[in-house]
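S.K.: Have a look at this fold, sequence not included:
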């Protein structure tokens, strides 16, 4: 199972080191920065599985970072847990309404924070728990490499399986052809960009062989997403 990628935005160095130590113990790959601007760049470059975001960052507040992430298609569905010393209900509501998935008030137990992050990941990134991924009538068994739609088996090649798994792990998120190349083939692969279009076309044919709703959406000038347009 791949290591879970955590992006930590916290400008208290001592607290950041403590949080990092606890998450690395739990087999997370942690990237940390104290800058909101740098955090925005890293969120797009690293494609983390989850972000821990401090409300009171210097330069750019955690609230503004959260707003920008939610407005940008590649990071719109990134799970975000917000850390803050603000404990008032109005502040908690404000953080959640901005787009945070959970809210932890300082001081906090690092073990509780790990538990909160894992709970969010089980909900939005089930593949990281070795679970079956589901979307509408589609199921992908990450352990046994099997795909079914409406109960019937779907035959996919290894690359098509990887593309589908990546889209299922980030449902609704739009990926450019370049990002799909990096995610599925690796950043060092020397492959033509049109290969992505070929694999998406094959994947669509396989998924729709027996009818059913189109599940892969083409976003003009942006890329592809697993999005049935609900």
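M.R.: Yes, it's here. Bear in mind the structure is a predicted one, so any value in this text is a computation, not a measurement.
S.K.: contacts and neighbour counts: CA atoms only from here.
M.R.: Will do.
S.K.: okay, now residue 102: neighbour count?
M.R.: 18 (other C-alpha atoms under 10 Å).
S.K.: which residue sits closest to it, ignoring its sequence neighbours?
M.R.: Counting by C-alpha to C-alpha, 6 or more residues apart in numbering, residue 102 lies nearest to residue 81, which is 4.8 Å off, once chain neighbours are set aside.
S.K.: What of residue 106?
M.R.: Nearest non-adjacent residue to residue 106 (C-alpha to C-alpha, 6+ apart): residue 85, at 4.7 Å.
S.K.: quick revisit: and the residue nearest to residue 102, how far is that from residue 168?
M.R.: 22 Å (C-alpha to C-alpha, to the nearest Å).
S.K.: Same check on residue 33?
M.R.: 28 Å.
S.K.: More neighbours: those two, which one.
M.R.: Just comparing residue 33 and residue 168: by other C-alpha under 10 Å the higher neighbour count belongs to residue 168, 23 against 17.
S.K.: where does that one sit relative to residue 102, distance-wise?
M.R.: Residue 168 is 22 Å from residue 102, by C-alpha to C-alpha.
S.K.: Where do the helices of the chain begin and end?
M.R.: 13-25, 36-46, 62-71, 89-98, 110-124, 158-169, 177-180, 194-207 (DSSP state H).
S.K.: what's the burial count for the residue nearest to residue 106?
M.R.: 14.
S.K.: again with residue 195
M.R.: Using other C-alpha under 10 Å as the criterion, the residues surrounding residue 195 number 12.
S.K.: Distance check, it against residue 164.
M.R.: Residue 195 is 15 Å from residue 164, by C-alpha to C-alpha.
S.K.: one more structure, for comparison:
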């Protein structure tokens, strides 16, 4: 698989959350890096069991599945996705080293929306993802403002007010709040909230969240809007 270092397509994947399921760590990380530059938010899973847990917790806009995985295959996982009422309309794109017509027919007959053979060009994959998302639904319109009780956050100006009074935000706090707002009601992994920091523990994010809660919440110790999602990270739940 080839990969270029070209710049991102402005806004191509803004508001879209993808799940990449592949037991090959290299391919999974390369796709996560490339698609993130295209504007997508990307979560990875190394096997079907992990993907099931994630899909039961998080609503994804599209799932990219490797067919040949140890244990449950991508084909079997596609059948499971199509059999779940809350997931049945989630687009699925299959990736595999098996390019025979019979394999493609099998994948499509199980409900996959598209099928790509390895090796592949990440740019083509991105274009196919974009085409699937355009076919299957309208691209979400991002709100300019979100309401959090008596607080209001302007995503364009990165300004927060509470009871009409401006609340001072550091640049890091403003960017963190914007990221959470763009993925409202969906858990965001702790490290995805601080991609440019050298802090691999995520503690800097925890400190910022604590400060934000003091500015947002009526009771910061029992947050209503900026919630902790155990084992994942944080989630913003605006009104």
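M.R.: The structure has been received and is ready for your questions. Please read all numbers here as calculations on a predicted model, not as lab measurements.
S.K.: Post the TM-score for the overlay when you can.
M.R.: Here the TM-score for the pair of chains, by TM-score structural alignment, normalised by the length of structure 1, is 0.56; 139 aligned residues with a C-alpha RMSD of 2.4 Å.
S.K.: Residue 56 of structure 1 matches what in structure 2?
M.R.: Counting by TM-score structural alignment, residue 56 of structure 1 lines up with residue 68 in structure 2.
S.K.: can you count the residues close to its match?
M.R.: 16.
S.K.: try residue 96 of structure 2
M.R.: With other C-alpha under 10 Å as criterion, residue 96 of structure 2 counts 20.
S.K.: likewise the one 5 residues further on?
M.R.: Residue 101 of structure 2: 9 surrounding residues under other C-alpha under 10 Å.
S.K.: Translate it into the numbering of structure 1.
M.R.: In structure 1, residue 101 of structure 2 lands on residue 89 (TM-score structural alignment).
S.K.: ditto for residue 27 of structure 2
M.R.: In structure 1, residue 27 of structure 2 lands on residue 15 (TM-score structural alignment).
S.K.: Identify the residues contacting residue 61 of structure 2.
M.R.: 16-18, 90-91, 133 (C-alpha atoms under 8 Å, 6 or more residues apart in numbering).
S.K.: Kindly supply the ChimeraX command isolating those of the residues you listed that are buried.
M.R.: Selection of the buried residues among the contacts of residue 61 of structure 2 in ChimeraX, burial being defined by 16 or more other C-alpha atoms under 10 Å:
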select :16,17,18,90,91,133
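S.K.: Distance to residue 141 of structure 2 added to the contacts of residue 61 of structure 2, as CSV?
M.R.: Converted to CSV, the contacts of residue 61 of structure 2 look like this (distance: C-alpha to C-alpha, whole Å):
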residue, distance to residue 141 of structure 2
16, 11
17, 14
18, 17
90, 19
91, 19
133, 14
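S.K.: closest to residue 203 of structure 2 among the contacts of residue 61 of structure 2?
M.R.: Using C-alpha to C-alpha, residue 17 comes nearest to residue 203 of structure 2 of the contacts of residue 61 of structure 2, at 24.2 Å.
S.K.: ok, now how distant is residue 65 of structure 1 from residue 37 of structure 1?
M.R.: From residue 65 of structure 1 to residue 37 of structure 1 the distance is 8 Å (C-alpha to C-alpha).
S.K.: between the two, which one's more packed in?
M.R.: residue 65 (21 against 14).
S.K.: residues near the closest residue to that one other than its chain neighbours, how many?
M.R.: Distance criterion C-alpha to C-alpha, 6+ apart; nearest residue to residue 65 of structure 1, sequence neighbours excluded, is residue 36 at 6.2 Å. Residue 36 of structure 1 has 25 neighbours, counted by other C-alpha under 10 Å.
S.K.: counterpart of residue 36 of structure 1 in structure 2?
M.R.: Residue 36 of structure 1 maps onto residue 48 in structure 2, by TM-score structural alignment.
S.K.: Its match is in contact with residue 72, isn't it?
M.R.: Yes: in terms of C-alpha atoms under 8 Å, residue 48 of structure 2 counts as a neighbour of residue 72; the distance is 6.0 Å.
S.K.: circling back to that earlier point, who touches the match of residue 56 of structure 1 in this structure?
M.R.: Neighbours of residue 68 of structure 2 in contact, by C-alpha under 8 Å, 6+ apart: 74, 96-97.
S.K.: what do you get if the cut-off is 10 Å, keeping everything else the same?
M.R.: By C-alpha atoms under 10 Å, 6 or more residues apart in numbering, the contact set of residue 68 of structure 2 is 22-23, 74-75, 95-98.
S.K.: Could you do residue 83 of structure 1 as well?
M.R.: By C-alpha under 10 Å, 6+ apart, the neighbours of residue 83 of structure 1 are 9-10, 52-56, 62, 95, 102-108, 113.
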